[in-house]
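> Provided below for reference: sequence and predicted model.
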Amino acid sequence: MKMVMGYIAGLLFGLGLAISGMTDPARVLGFLDIAGAWDPTLMFVLGGAVVTSFIGYRLVFKRSGPLFGERFQLPTKKDLDAKLLGGAALFGIGWGLSGYCPGPAIASVSGLTIPLAAMLIAMVVGWFAARIVTR
């Protein structure tokens, strides 16, 4: 059941990205273009996500445990280190150059283009490189 719920959550996430237009890299790049033709759409999508998460976490943590799991799994590491900051910087650079972050990129696979394919290949290479570097 846990796997089914994960699939449903991913499907809802992808659907939300598609409906909000966040699978279009031009929207993301338009948001980052604050000196030109700025597109605030991403700000509203992110704001909606923050509000939803804020309310959702408060409702969920009133429960004694998750519906489809033994216990809540929360990150325990709280320090900022070079790996975290470097990864965040690489993520931001890739996002700014391509207009895609991993979620929208995967949700956009059905309309595969050369730039999207290049981003996905770079993302997979990055996963393997991170495993080698962090050993």
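Nice, thanks for sending it over. Numbers count the residues shown, from 1 in each chain.
> CA only for contacts and neighbour counts going forward, please
Fine.
> against F72, how distant is the residue of the chain positioned farthest from its centre?
In terms of distance from the mean C-alpha position of the chain, S64 ranks first, at 27.7 Å (C-alpha atoms, centre = their mean). Going from S64 to F72 by C-alpha to C-alpha, to the nearest Å gives 9 Å.
> list the contacts of the residue nearest the centre of the chain.
Residue closest to the average C-alpha location in the chain (C-alpha atoms, centre = their mean): G103, at 4.8 Å. Counting by C-alpha atoms under 8 Å, 6 or more residues apart in numbering, G103 makes contact with G14.
> next, the one to line up against it:
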Amino acid sequence: MSGIRTLLAALLAGALFGLGLAVSGMTDPLRILGFLDVAGAFDPTLLFVLGGAVGTTMLLFRFVLRRPAPVLAERFQVSQLRSVDARLLVGAGVFGIGWGLAGYCPGPALVGLGVLSPEALWFVPAMLAGMALHRLLRGH
């Protein structure tokens, strides 16, 4: 029963995240590319979405971590890494380059796949292939 509750919670959280992306227009790759086009047709919408997310996290994160455990898990899984290393910088760079070229990152791409967006239909398989290649190269 616990597994079903966890799966249901994940489904609901994913649906809420997808709805938020759709309502804010972040499923449109042209909106993302417009944000990155600071010298042309700049679209600041993403800045407001990111600001809302960062503000909410800054305000509520400490209250969440005061709980003894999450509702559907035995313990919180918070990274213990406290340094910036080459692996983090390369990963962030590859993510940023892909985001800038395609206008998609994983969340909006999956939402786009759900509505059969033509861009998502090629982006998601390429993303999955990249993830598989990473696992293969890292030996996971």
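Looks like it came in fine. Owing to the predicted nature of the structure, the values given are computational and were not obtained by experimental measurement.
> related to what we said a few turns ago, any idea how far the residue nearest to the centre of the first structure is from V50 of the first structure?
G103 of the first structure sits at a distance of 16 Å from V50 of the first structure (criterion: C-alpha to C-alpha).
> which residues in the first structure form helices?
For the first structure, the helices defined by DSSP state H cover 2-20, 25-32, 41-60, 82-98, 102-107, 114-133.
> of all the ones you listed, which lies closest to F68 of the first structure?
Proximity to F68 of the first structure (C-alpha to C-alpha) singles out helix 2-20 among these, at 5.4 Å.
> tell me, the closest one lands on which residues of the second structure?
Using TM-score structural alignment, helix 2-20 of the first structure corresponds to residues 6-24 of the second structure.
> mean distance, the matching stretch to its aligned residues in the first structure?
Here the mean offset of stretch 6-24 of the second structure against the first structure after fitting is 0.8 Å, by mean C-alpha distance after the TM-score superposition for the first structure.
> who's in contact with that stretch?
The contact list for stretch 6-24 of the second structure, computed with C-alpha under 8 Å, 6+ apart, reads T27, V49, L72, G107, P108, V111.
> which residues touch the fifth one?
Put plainly, it is P108 of the second structure. G18, L21, M26, T27, D28.
> again, only using 7 Å
The neighbours of P108 of the second structure, taking C-alpha atoms under 7 Å, 6 or more residues apart in numbering as the test, are L21, M26, T27.
> name the member of these with the most neighbours.
Within the contacts of P108 of the second structure, T27 tops the neighbour count with 26 neighbours, counted by other C-alpha atoms under 10 Å.
> mind checking how far F31 of the first structure is from P25 of the first structure?
Distance from F31 of the first structure to P25 of the first structure, by C-alpha to C-alpha: 10 Å.
> related to what we said a few turns ago, out of the helices of the first structure, which is the most enclosed?
Greatest average neighbour count among the helices of the first structure goes to helix 25-32 (a mean of 20), per mean count of other C-alpha atoms under 10 Å.
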